[in-house]
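Q: Sequence and predicted model, in that order:
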Amino acid sequence: MIILHNYFHTFPEFPPECEFKYAPENVSRFTEAMLSGNLRIIILSLFSFLGHYGVSIFVFVSGYGLSKCYDHSGESKWYIILRRAIQLWKWLVPMALLLILDRYSGYTHFTYAYLGNNKIWTDMLFMLTFTANGLADRFIIAGPWWYFGMAFLLYVIYALFLRKSSDKVLWGIIAGVWTLLIVLSSLGLDNWVFAFRYNSIGWLPVFCVGILLSRHPVYISWRWISLGVVLFVLSLFNRYLWVVSPILALFPVAAVLPLARKEPLQNVLLFMGKLSAALFVTHAFVRQQVLAHDQALPPEISGLLYLLLCIVVAWVYRLCLTCFYKKIHL
């Protein structure tokens, strides 16, 4: 979902997303696409405009998983932070080394056009220290890599402040962040909204919901799921509802969850889940090459080729790293 979104939103014929701020012009283009009557435009526009909500799912699952693993464990907060950093570095550092080698190879860059930028060393430092999200005016290295800095800061916030926090504190954080973003949006301070959504603060509500549902599992009836889906659709067209859309995006997922539990779809999702980290690290570089060499193909065909190449590259990358880390017992 995220992989295809990051591909199709590069095409001018499909509406870009409202991921970091509410953009009325993007919403208008999405509305036009949905009313076009062209099935091809509709399907690809859904990926382009809505695919970024996959990030909401990842953040929710992160909060849920951290709470399940560490709420009642004996590990220290610093152990949790270091362990999470190492898990991310194990995926990022090898690609960073490849990027640096390619930057000074003297040949056409096979990885990313960004490598012509002389700031590669400082940007690598920002990325590997998970501080790149402080540069809210630009994306560095690879656009999708902004997620790693945001996710790591959420891990730190959980370990230091949320692990032993009460439910009231979590609800207070959710309400506080929502209020902050709504006020900023109503004042037209979209740059501030962007900055918070580019960082961990803007994602705290859905992260906290993951923690809460881990502590207090609930059964949600189809009536409430249906209402949530309707509210999610409405949130796509309203500046203020958009603020809560990352949580509302959980309802469409809940609606299709029964299908995901059936084979063979369950096996496909489990396979893709194992590849998710490698896909996140590598897919931007695959996208760069497909966009450069397959301009003659229709977007839907090049998109399928891109998805297939992403899976193959991620599988090879994961296999190589898994074998290497086993060999050195890391």
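A: Happy to help now that I have it. Not measured: the values here are computed from a predicted model.

Q: Only C-alpha atoms from now on, for both contacts and neighbour counts.
A: OK.

Q: in this structure, what residue sits furthest out from the centroid?
A: residue 106 (32.9 Å; CA atoms, centre = their mean).

Q: Just say helix, strand or coil for it.
A: coil (DSSP: H, G, I helix; E, B strand; the rest coil).

Q: if I pick it, what's in contact with it?
A: By CA atoms under 8 Å, 6 or more residues apart in numbering, residue 106 lies in contact with nothing.

Q: how near is it to residue 97?
A: 16 Å (CA to CA, to the nearest Å).

Q: Below is structure B, check it against A:
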Amino acid sequence: MYWRTLDKIDSSLYKGIAILMIATHNFMHLFPKPKENEFGFYPDRFFDFLHLAYSEPENILRTSLSFLGHFGVQIFIFLSAYGLTKKYSSKQPDYWPFIWQRIMKIYPAFLIAILAWLIIVGWFIGDYGFLGPAKLLYANIIPLVLKLSLLSSFTPEYYFSPVGPWWFIPFIFQFYLTFPLLRYLHSRYGNRALLFLSLTSLLISLLTQGKIGELNLYFTVLGHLPALCLGIFLASNDDKKINIPKSIILLALGVFLLGNIYETFWYANHISFLILILAFLTYLSDTIKNTRTIRKTLLFYGSLSMPLFLVNGFLRAPFITWAIDYNHWSLTLILCLISLSLSTLVALALDKIEKRLMLKIEWETPRSLYNQFTQCLTKALTRVK
């Protein structure tokens, strides 16, 4: 099997798959069992998954999404590195303008999502009364400040506060802050740098058991360097026909299975399963593109992935409560689809609001603002003289 270069259509299709995996996982994993092994090694969770798959085959979709759906995050991590490497394939990004572009890509949508969370949860879902949004804001001011300042990744008690999936925002900014350095190291030292960084990340995770003190490395860029380096490597070698031997795929499968049983192998679970997903999607890419309904659906969700990611976490209630209370496979799927549909509608609304806002406001880089300020100041001083 040969790696196929990803164009914009492919990337959007992969984003669609990733966000659907994540949104449905965020619903299904709230059931008591099975939980996922996303941020730590718990072999009993794997055996819970196997037991439920065998004893409750009608629930196989729920249990699979609960245990495996979080790997959609790895697809996003890979695509972020892949896309930026393609964009800056012939030049080194200018650091501060690059960071500002990333801020303007994420923060407006994030701030609008926070406002929507305050209104929807404060007035309609939560029991906060007439002053619901204000009370909700006051109760969560610390985790919100930590999220917006990108510090929540380093404060374990606030990893998942105030909305679970938002843990990803500080992490992805850590990648943006380090990407110019990764790009520089790769351009200077080649693929050896990527291999060294990946192996170092795995070794540190293994030796520290994924934690430095109370800090979980999988909430930081250090824990996901192999996926990022893989994205940089494949994007940089798209002009070559990269063969993916069956032995690599079988090795990745073996490491993943062993990683759910033995802790030593678990630290390679994220990268091993990512390799399996990419191989699977490469194999199915033609089928996905040629099946009109699937293609249109995935492209739609791929274009909506950011706002949907930001809102699905607080739109699970009350549907998840009903699903857990009744615990019937068909009702669970129906309620999950209702929750996903509601999240989609809200995401569409927020996406339109953000686009209109960005059109009305002329966002400048800090350097441009500084230049404009100094020019105005100079003119004013000249007139005074």
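A: The structure has been received and is ready for your questions. Note that the coordinates shown come from a computational prediction; the quantities given were computed from them, not determined experimentally.

Q: Hmm, residue 2 of structure 1 is touching residue 57, no?
A: No: applying CA atoms under 8 Å, one finds residue 2 of structure 1 not in contact with residue 57, separated by 10.5 Å.

Q: Find the residues that touch each one of the two.
A: With the criterion set as CA under 8 Å, 6+ apart, the contacts of residue 2 of structure 1 and residue 57 do not overlap.

Q: mind checking how far stretch 123-143 of structure 1 is from the chain centre?
A: On the basis of CA atoms, centre = their mean, to the nearest Å, stretch 123-143 of structure 1 sits 15 Å off its chain's mean C-alpha point.

Q: now the helices for the stretch 201-350 of structure 2?
A: For the stretch 201-350 of structure 2, the helices defined by DSSP state H, counting those that start in this stretch cover 225-236, 246-259, 263-266, 269-290, 292-303, 305-311, 319-326, 329-360.

Q: In structure 1, what range does the third one match?
A: If I follow you right, that is helix 263-266 of structure 2. Using TM-score structural alignment, helix 263-266 of structure 2 lines up with residues 239-242 of structure 1.

Q: Would you indicate which residues of that stretch are buried?
A: 239-242 (16 or more other CA atoms under 10 Å).

Q: how about the residue positioned nearest the centre of structure 2, what does it touch?
A: Geometric centre of structure 2, nearest residue: residue 73, 4.1 Å, by CA atoms, centre = their mean. Counting by CA under 8 Å, 6+ apart, residue 73 of structure 2 makes contact with 18, 22.

Q: what does it align to in structure 1?
A: Per TM-score structural alignment, the equivalent position to residue 73 of structure 2 in structure 1 is residue 55.

Q: Can you tell me the SS state at residue 150 of structure 2?
A: coil.

Q: and residue 269 of structure 1, how many residues sit next to it?
A: 14 (other CA atoms under 10 Å).

Q: Tell me which residue of structure 2 matches up with residue 6 of structure 1.
A: Using TM-score structural alignment, residue 6 of structure 1 lines up with residue 26 in structure 2.

Q: What is the equivalent residue in structure 2 for residue 205 of structure 1?
A: Checking TM-score structural alignment: residue 205 of structure 1 goes with residue 226.

Q: Provide a list of residues in contact with the nearest residue to its match once chain neighbours are set aside.
A: Spatial nearest neighbour of residue 226 of structure 2, excluding adjacent residues (CA to CA, 6 or more residues apart in numbering): residue 198 at 4.5 Å. Contacts for residue 198 of structure 2 (CA under 8 Å, 6+ apart) come out as 225-226, 229.

Q: gap between the residue opposite residue 198 of structure 2 in structure 1 once aligned and residue 149 of structure 1?
A: Correspondence of residue 198 of structure 2 to structure 1, assessed by TM-score structural alignment: residue 174. Distance, residue 174 of structure 1 to residue 149 of structure 1, using CA to CA: 21 Å.

Q: for residue 103 of structure 1, same thing?
A: For residue 103 of structure 1, the distance to residue 149 of structure 1 (CA to CA) stands at 23 Å.

Q: Translate residue 27 of structure 1 into the numbering of structure 2.
A: By TM-score structural alignment, residue 27 of structure 1 lines up with residue 46.

Q: What count of nearby residues applies to its match?
A: 20.

Q: Not counting its neighbours along the chain, what's nearest it?
A: Excluding the flanking residues, the one nearest residue 46 of structure 2 by CA to CA, 6+ apart is residue 260, at 6.0 Å.

Q: Which parts of the stretch 1-150 of structure 1 are helices?
A: Under DSSP H, counting those that start in this stretch, the stretch 1-150 of structure 1 gives helices at 2-8, 24-34, 39-50, 54-70, 77-103, 120-128, 146-157.

Q: could I get those as a markdown table with distance to residue 194 of structure 1?
A: Formatted as a markdown table, these follow (distance: least, CA to CA, whole Å):
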| stretch | distance to residue 194 of structure 1 |
| --- | --- |
| helix 2-8 | 18 |
| helix 24-34 | 14 |
| helix 39-50 | 17 |
| helix 54-70 | 15 |
| helix 77-103 | 24 |
| helix 120-128 | 19 |
| helix 146-157 | 13 |
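
Q: out of those helices, which comes closest to residue 163 of structure 1?
A: helix 54-70 (7.1 Å; CA to CA).

Q: list the buried ones in that closest one?
A: 54-64, 66-68, 70.

Q: Superposed on structure 2, what's the mean shift for that helix?
A: Once fitted to structure 2, helix 54-70 of structure 1 is off its aligned match by 1.0 Å on average (mean CA distance after the TM-score superposition for structure 1).

Q: What is the neighbour count of residue 35 of structure 2?
A: For residue 35 of structure 2, using other CA under 10 Å, the count is 21.

Q: same check, this time on residue 319 of structure 1
A: 13.

Q: ok, now how distant is the aligned partner of it in structure 2 from residue 304 of structure 2?
A: Using TM-score structural alignment, the partner of residue 319 of structure 1 in structure 2 is residue 352. Counting by CA to CA, the separation of residue 352 of structure 2 from residue 304 of structure 2 is 11 Å.

Q: cool, and residue 148 of structure 2?
A: In terms of CA to CA, residue 148 of structure 2 sits 22 Å off from residue 304 of structure 2.

Q: who has more neighbours, the two?
A: More neighbours surround residue 304 than the other of residue 148 of structure 2 and residue 304, with 19 against 14 (other CA under 10 Å).
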